[in-house]
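Provided below are the primary sequence and the corresponding predicted coordinates.
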Amino acid sequence: METLRKLAILADAAKYDASCASSGAGKRDSRASGGIGSTDGPGICHSYTPDGRCVSLLKILLTNFCIYDCAYCVNRVSSNVQRARFTVEEVVALTMDFYKRNYIEGLFLSSGIIRNADYTMEQMVEVARQLREEHRFNGYIHLKTIPEASPELLAAAGRHADRLSINVELPTEAGLANFAPEKSMPSIRSAMGELRWRIEEAKEAKAAPAATVAPSATQTAKAPRRRPRAPRFAPAGQSTQMIVGADGASDQQILTAADSLYGNYRMRRVYYSAFSPIPDASRILPVQAPPLAREHRLYQADWLLRFYGYDVEEITDTTQGGMLDLDIDPKMAWAIRHPERFPVDLNRAPKEMLLRVPGLGVRNVKRVLMARRHGRLRVADVARLRAPMSKLLPFVQLADHHPRNALDNPGALRARLAPPPKQASLFDAVAG
């Protein structure tokens, strides 16, 4: 099969993995515009480096053959899809060719399981090794690692890759056993623990003060030798992905699993991927996909867990079966459920409470704390922060503003702040 045909198949098969973030850039292609670089084309996606730079990545599978039969996966062994497989040399050549044309700055490589986990992981590690050692490739490499692979192969992957990821796929052990019987939650968690240990060990070695080694007797006239530099290991950390809506897990169960992953394994990111009906789907899967708003709310809730000091129990509403409100964001939903905590005096409240005010993000909270050192804040001062005032004013008190009775009727406040329902399009009417 010609390389471009393989690329079309294996790039399309990789699109279901959400842990390669998209920058949302408009389509630009040097082949059409005469410029340099591309944000479009088969397999091109975008991710972010630890220093915040956005990089374009070649996102492909080594192969979409797989011996596993995970119900939610389009590449499962029982799926009737066209198969393809790259050789190690083809992936290396594609990466270098795309890089030299300035289409990409790195590689995101995943794979179905060929023969067994160790054989597949060896192939992926060899791609990274050849790029680093034989071609001196300094671009970004993200490897999707296989939890059943040996610790030695995981260690080799981390020496060459910038980031590693192991997909937990589903939030509960029961769900994984039902939809992916060949996979095991203990083996996934064990591999994540192995990666965490190696990542932290490499960080500690790098942070240790550089020591010198005393010269030998025959080298007394020479300067002391410096200790060799500590080896790198996945400096961008590890990430994972959970599928939303394929099983019956609630948002509370999903966020509880994510919170555990952040705390126990120091995940850099947990990605949420709304289940999308796939060709030739398994009968145990739902017929319809969950609303995309659910995936969006989970990302917002994830942000609250990581940066705003919320607990899972605070974010999810037990009266709604542990599900997030799809009409309003989880921060606003919490504020409306707790009117007794408001209004918050922006001139006196501590940082922890400012972070819970709807409409105030981390950056604006820092600005409020700095600005109020020089005088009492007024509405005009907060407006200059470009905060959404309609969301903010019902929950705050300022030198010239008090919300009065705005919080006395939470239901009316929620109805006013919730976005209006989207107007149905002509196409929706025809489809119905």
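That came in fine, so what should we check first? The model shown is predicted, which means the values in this text are computed figures rather than measured ones.

from here on, contacts and neighbour counts on C-alpha atoms
Will do.

Going along the chain, name the helices of the stretch 251-400 of the chain.
Counting by DSSP state H, counting those that start in this stretch, the stretch 251-400 of the chain has helices at residues 251-265, 292-307, 312-315, 330-337, 351-354, 362-371, 379-383, 389-392.

Could you do the stretch 101-250 of the chain as well?
117-129, 151-160, 173-179, 185-207.

okay, pairing it with this:
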Amino acid sequence: MTFKRTLEKLEILADAAKYDVSCSSSGSNRQNKSKGLGDASSSGICHSYTEDGRCVSLLKILLTNYCIFDCAYCVTRKSNDVQRAAFKVEEVVDLTMNFYRRNYIEGLFLSSGIFKSADYTMERLVAVAKKLRLEHNFNGYIHLKSIPGASDELMREAGLYADRLSVNIEIPTENGLKLLAPDKNRADFIKPMQKVKDEIIQYKSEKKQIKSTPIYAPAGQSTQMIIGASGENDFQIMQTSNYFYKNFNLKRVYYSGYVPISYDSRLPQIGSQVPMLRENRLYQTDWLMRFYGFDVNEILNPLHQNLDLDIDPKLGWALRNLHEFPIDVNKASKRMLARIPGVGMQSVHKIIQARQYRLLNWEHLKKIGIAYNRAKYFIVCNSNQFEKRDLTADKIKGLILQNSKSKYTNMLSNQLSLF
């Protein structure tokens, strides 16, 4: 009966965890020591792929879906009529170990509703990680969702046993949070994030002096916000992301499109689910900010508050700034090369390396791997050919979209011919 009840809990609490998207490649290098179980590879957890092609995954569950809060957007809110369940600490530990031994998982992602209080819940999350590490010598990846309002002592302990910590800020703006979760305070989200940032810095400093000092939260911290529940535009969303990246050294911000689950006059109507394409554009913008040297205000501003859904944000920026083009790939800086539509960072590095030995022409660039049909409108090289001519931004956009549509049609036609 106990085993059957555990399986019932697993079904309920694994399903409830699906709304949390803040899990991905770990970025942790926790090594297996003293013949323990598992190790956390930097190449990834949660359906990510390692360098040798392995797909790795993790057990993703809530400790409980009971909650003392009544947030309008949350499926586990206290007023929602759903089946409730709660794991004991030992049950989560046993599930993790048994799943790992059967090679189902290589790590654990553990979140929770808040029952009784923030500290009461956080204490149990930490207890799970602590038991896995100390009693079972488990060296696999552990991601703990930090509970807003938890004490500094618990947050410090959490980072000693978990690879990554995360606090969901939930709604992009403070006004949106007050509207949909009036019982919550943005300060309660900030406090544990600041604690984790400070501890990471402190432990890194101490490790320089004492090599045996443990690494605190080796995969850093992340957060998640719900998109489309409270009406914020993309400019507001990315301004919030930029703030948290700069002030809390976050590894990732995740964007989760709101899924209407019940009627509430404060929320979008049922059936008005946020398009997945909008999530995709936000992630692309996030990528440009973190890896391509873009400032958030270059991509979005008060005059351009929402991302184009039909084109990616880098192309959108380029079309609004045609005065920056064409760019000579044989002379341009790394910063400007990274701003050419159709040229990724790997291609940027290849171009910089290759042009030390020769002037690059179109054939060289194609072999390097640029998206020629997109980049050709923005580049000059060791060739007389330049595709921009007298084309306007609208005409360039139309030609690129037409080419993309033709490619999709040809691909679909080739797939159908197989049958």
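Alright, I've got the coordinates. Please read these numbers as outputs of a predicted model, since none were measured by experiment.

Turn the helices of the stretch 101-250 of the first structure into TSV, columns for distance to A335 of the first structure.
Formatted as TSV, the helices of the stretch 101-250 of the first structure follow (distance: least, Cα to Cα, whole Å):
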stretch	distance to A335 of the first structure
helix 117-129	47
helix 151-160	42
helix 173-179	32
helix 185-207	35
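
out of everything not next to it in sequence, what's closest to the spatially most central residue of the first structure?
For the first structure, the residue nearest the mean C-alpha position is Y271 (3.7 Å; Cα atoms, centre = their mean). Nearest non-adjacent residue to Y271 of the first structure, counting by Cα to Cα, 6 or more residues apart in numbering: Q241, 4.5 Å away.

So what does the one you found match up with in the second structure?
For Q241 of the first structure, the aligned position in the second structure is occupied by Q224, per TM-score structural alignment.

Tell me which of the helices of the stretch 101-250 of the first structure lies nearest to N80 of the first structure.
helix 173-179 (17.8 Å; Cα to Cα).

After superposing, tell me the mean distance of the closest one to the second structure.
Here the mean offset of helix 173-179 of the first structure against the second structure after fitting is 0.7 Å, by mean Cα distance after the TM-score superposition for the first structure.

That helix: which residues count as buried?
Burial within helix 173-179 of the first structure, assessed by neighbour count using 16 or more other Cα atoms under 10 Å, is assigned to 175-176, 179.

what does stretch 145-153 of the first structure give?
Under the neighbour-count criterion of 16+ other Cα under 10 Å, stretch 145-153 of the first structure has 145-149, 153 buried.

One more: stretch 363-371 of the second structure?
Going by neighbour count (16+ other Cα under 10 Å), the buried part of stretch 363-371 of the second structure is 364-365, 368-370.

Pipe those into a markdown table and attach distance to L307 of the second structure per row.
Conversion of these to a markdown table gives the following (distance: Cα to Cα, whole Å):
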| residue | distance to L307 of the second structure |
| --- | --- |
| H364 | 33 |
| L365 | 29 |
| I368 | 29 |
| G369 | 26 |
| I370 | 24 |
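
Could you point out which of these is nearest to G342 of the second structure?
Of all these, G342 of the second structure sits closest to I370, with 5.9 Å by Cα to Cα.

Hmm, V343 and that closest one touching each other?
Yes - the pair I370 of the second structure / V343 is scored as a contact, 5.2 Å apart, by Cα atoms under 8 Å.

out of the buried residues of stretch 145-153 of the first structure, who's nearest R416 of the first structure?
Checking those against R416 of the first structure with Cα to Cα, the nearest one is T145 at 46.7 Å.

For R101 of the first structure, see how far away the closest one is.
From T145 of the first structure across to R101 of the first structure, the span is 28 Å (Cα to Cα, to the nearest Å).

what do you get for R198 of the first structure?
Applying Cα to Cα to R198 of the first structure and R101 of the first structure gives a distance of 35 Å.

Looking only at neighbour counts, state which of the two leads.
Ranked by neighbour count (other Cα atoms under 10 Å), R198 of the first structure and R101 place R198 first, with 18 against 14.

so who does the more buried one touch?
155, 233 (Cα atoms under 8 Å, 6 or more residues apart in numbering).

what about the strands in the first structure?
Ranges of strands in the first structure, per DSSP state E, are 44-48, 54-61, 106-110, 140-144, 163-165, 212-213, 225-226, 238-244, 269-274, 344-345, 396-397.

Nearest approach to Q423 of the first structure belongs to which of the ones you listed?
strand 269-274 (22.9 Å).

Fine by me, we can end here.
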